[in-house]
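**Student:** Here's my sequence, what's the structure:
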Amino acid sequence: MQCAKGVIYKYINDRIKERHENFNSNLIRDYADVHLNLKNETSSQDNYQVNSSFESITTFFTSGVDLISNALTWTILYMQEYPDVQNKCRDVLNEIYGHSNVYWSDRKNVPYIEAVIMEINRLSSNAGFTAPHTTEKETTLLGFTIPKKSVIRANLYSAHRDPKYWEEPHVFNPDRFLKDEKLIRNPAYMPFGIGPRKCVAHKMSELIQFVTFSNLVRRVSFEREDPNETHTFQPVYEQLTLRPMPFKTISTVL
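**Tutor:** Now for the predicted structure:
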């Protein structure tokens, strides 16, 4: 793991150095250029940190990529354990798109697919907790006094299983996110946190998860290696994510 991180960090540092050397404020191409432009426009007395480009981009490569790969692992597990849902996803996509690829812009046409992804995200609670934040001043919440500079993390796993907000919270039911075949939102659904400080990679994660799942489930079926063995959904907390316990699946190209 440390070796892999070293390779990633070196790659990011090398790319940032290249951008520094070739930066053109009249040609803002991507996220890295935005950071460099902000750095150039900010005086040394301001709070902008020189290393913020590295830190933010590293978040995309580590937390972002890790969360995405983990979410797709959960997706495969739920598909093999709920073959009826898997088959319905495939039927819905094939009916609309046939052999064509599915893109991010297509999500509005397939609310059932989004509902399935949301239900998987709810039950798996991939991140487990939000990233840590700090209170700038003493405050009171629900009668509890929270001192200044307290570290705050929201328990997403608990929020996603709270019976006050979810009917039969431990049951896998994508239809809970649908009404009259339209997608509905539950305020307790927050797989990436809430507000402006939610996970910086949430849009990238949503895009990749939707596009990858939609195109994968149409072309590949997933089933248990042992049809008589039900796999547990009990997560394992590892690093910053909740991972499924190791499982075996039979993948068949359709």
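**Student:** When you work out contacts or count neighbours from here on, use the C-alpha atoms and nothing else.
**Tutor:** Fine.
**Student:** give me every residue that touches residue 94.
**Tutor:** Applying CA atoms under 8 Å, 6 or more residues apart in numbering to residue 94 gives the contacts residue 218.
**Student:** that's a helix at it, yeah?
**Tutor:** Yes - counting by DSSP: H, G, I helix; E, B strand; the rest coil, residue 94 is located in a helix.
**Student:** do you know how far it is from residue 105?
**Tutor:** Look at residue 94 and residue 105: by CA to CA, to the nearest Å, they are 17 Å apart.
**Student:** try residue 244
**Tutor:** 30 Å.
**Student:** How about residue 117?
**Tutor:** 16 Å.
**Student:** So which of those two has more stuff around it?
**Tutor:** More neighbours surround residue 117 than the other of residue 117 and residue 105, with 21 against 9 (other CA atoms under 10 Å).
**Student:** Please provide the structure for the following sequence as well, for comparison with the first:
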Amino acid sequence: MLARIACILVSNGLVWKHQRHFGIGALRKLGMRNKGMERGIQTEARYLVEFFRSKDGRAVDPSFPIVHAVSNVICAVVFGHRFSLEDETFCQLIEAFSCMVAFANSYFHYVCELLPWVAELLPGPQLKASYSCEFIRSFIRQEIKTHRERGKIGEPEDFIDLYLDQIEKTKNIPNSTYDEDNMVQSVFDLFLGGSETTATTLRWALLYMMAYPDVQEKVQKELDAVLSPSHLVCYEDRKRLPYTNAVIHEILRFGSIVLITIPRQAVKDTTVLGYGLPKGTLIMANIDSTLFDPEYWETPHQFNPGHFLDKDGNFVTREAFLAFSAGHRVCLGEVLAKMELFIIFCSLLKAFKFTPPEGVKEVNTEVIFGGTMKPHPYKLCAVPR
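**Tutor:** Next up, the predicted model:
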């Protein structure tokens, strides 16, 4: 089902080229590489810190506040505004996305993809996911309508404004792929791709900090040594925080939340490792195999930030680090995701020590298998430092 509604993620040909090119340009114009985007992330990090502080160290499930914070970053980019934690419509939007993702992660979804007749016998789960999808699309169309009525053509403030401008500029061009349907799907893709994966990675990040308290302590020692208590974390700080940067990259590697890439298609007859692939062959790359390859990683099945540090403690990149895929279809929001992970992770670790609730003897780091590899539901205590 998800494959049939994605525009940037799984389309190909002219539609993919146009929509991806526009998406990259729009994100750059909106500040993906400058202070504008960073300020939005810092705002959400602050709200997240305030949420945990309000719990006074009591055990809490971090899932919803994390999803709320990450989703609001995308909302600011796409819609031009954020939503409060109490906003009922926004809560319904997040719930709808969660329902869709849960269906996509379920074994039932994979069975339906292989045996479509199963969905006809047991339509309930697929119908629920379809209703969620339609709710999201209706929400996006309402936002587009509001933007049209606001009349910001020529003065774009967000992704929808930029797309409406693009529709106007290309309305007389034959074969233009810029229309409202593709805009809805592009917004859908940005929201799905920009919230689900980053939120899941942050959930793994806090879980690993509880599971590896020695790592958490080293991160906090580095943060304390480099950043003043009043310092507002910015992405540029990563250059002064090599160990913390290495920990974040190791979370991405070890968490490996997407095992297999979105399907690709061979555009011509080719040969890979001696195997002939005719033009049109669907290809699904196993990213997980590179992230755990013993030829490239010293201790692939251990959580080891040293994978991203040289002998002098400097941060180093690794050729086999393909957490965001590679090639022309590398993740559109890689830079945004890295900014979010760094700023939110550092802001939280500056403010709190994360510990398991009283009575929890062992942290469960096993995965729930699906389209994205999620941790089992858990609670934590955010103890103010």
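**Student:** For the second structure, which segments count as strands?
**Tutor:** For the second structure, the strands defined by DSSP state E cover 59-60, 264-265, 270-272, 275-277, 282-283, 352-355, 367-368, 374-375, 380-384.
**Student:** can you list the ones you listed in TSV and add mean neighbour count and distance to residue 302 of the second structure?
**Tutor:** Shown next, in TSV, are those (neighbours: other CA atoms under 10 Å; distance: least, CA to CA, whole Å):
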stretch	mean neighbour count	distance to residue 302 of the second structure
strand 59-60	16	27
strand 264-265	16	31
strand 270-272	10	30
strand 275-277	12	33
strand 282-283	13	29
strand 352-355	20	21
strand 367-368	14	15
strand 374-375	20	17
strand 380-384	20	22
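**Student:** could you dump these to JSON lines with distance to residue 91 of the second structure?
**Tutor:** Shown next, in JSON lines, are the strands of the second structure (distance: least, CA to CA, whole Å):
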{"stretch": "strand 59-60", "distance to residue 91 of the second structure": "18"}
{"stretch": "strand 264-265", "distance to residue 91 of the second structure": "34"}
{"stretch": "strand 270-272", "distance to residue 91 of the second structure": "46"}
{"stretch": "strand 275-277", "distance to residue 91 of the second structure": "45"}
{"stretch": "strand 282-283", "distance to residue 91 of the second structure": "36"}
{"stretch": "strand 352-355", "distance to residue 91 of the second structure": "26"}
{"stretch": "strand 367-368", "distance to residue 91 of the second structure": "24"}
{"stretch": "strand 374-375", "distance to residue 91 of the second structure": "21"}
{"stretch": "strand 380-384", "distance to residue 91 of the second structure": "22"}
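**Student:** Ok, which of these comes nearest residue 14 of the second structure?
**Tutor:** strand 264-265 (14.2 Å; CA to CA).
**Student:** what range in the first structure does that closest one sit on?
**Tutor:** Using TM-score structural alignment, strand 264-265 of the second structure corresponds to residues 133-134 of the first structure.
**Student:** how big's the offset between that stretch and the second structure?
**Tutor:** In this overlay with the second structure, the average offset of stretch 133-134 of the first structure from its partner residues is 2.0 Å by mean CA distance after the TM-score superposition for the first structure.
**Student:** got a list of contacts for that stretch?
**Tutor:** Residues outside stretch 133-134 of the first structure that contact it (CA under 8 Å, 6+ apart) are 148-153.
**Student:** of those, closest to residue 67 of the first structure?
**Tutor:** residue 153 (17.4 Å).
**Student:** List the contacts of that closest one.
**Tutor:** Here residue 153 of the first structure is in contact with 129-133 (CA under 8 Å, 6+ apart).
**Student:** can you put those residues in JSON lines and add distance to residue 139 of the first structure?
**Tutor:** Formatted as JSON lines, these follow (distance: CA to CA, whole Å):
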{"residue": "129", "distance to residue 139 of the first structure": "21"}
{"residue": "130", "distance to residue 139 of the first structure": "19"}
{"residue": "131", "distance to residue 139 of the first structure": "20"}
{"residue": "132", "distance to residue 139 of the first structure": "17"}
{"residue": "133", "distance to residue 139 of the first structure": "14"}
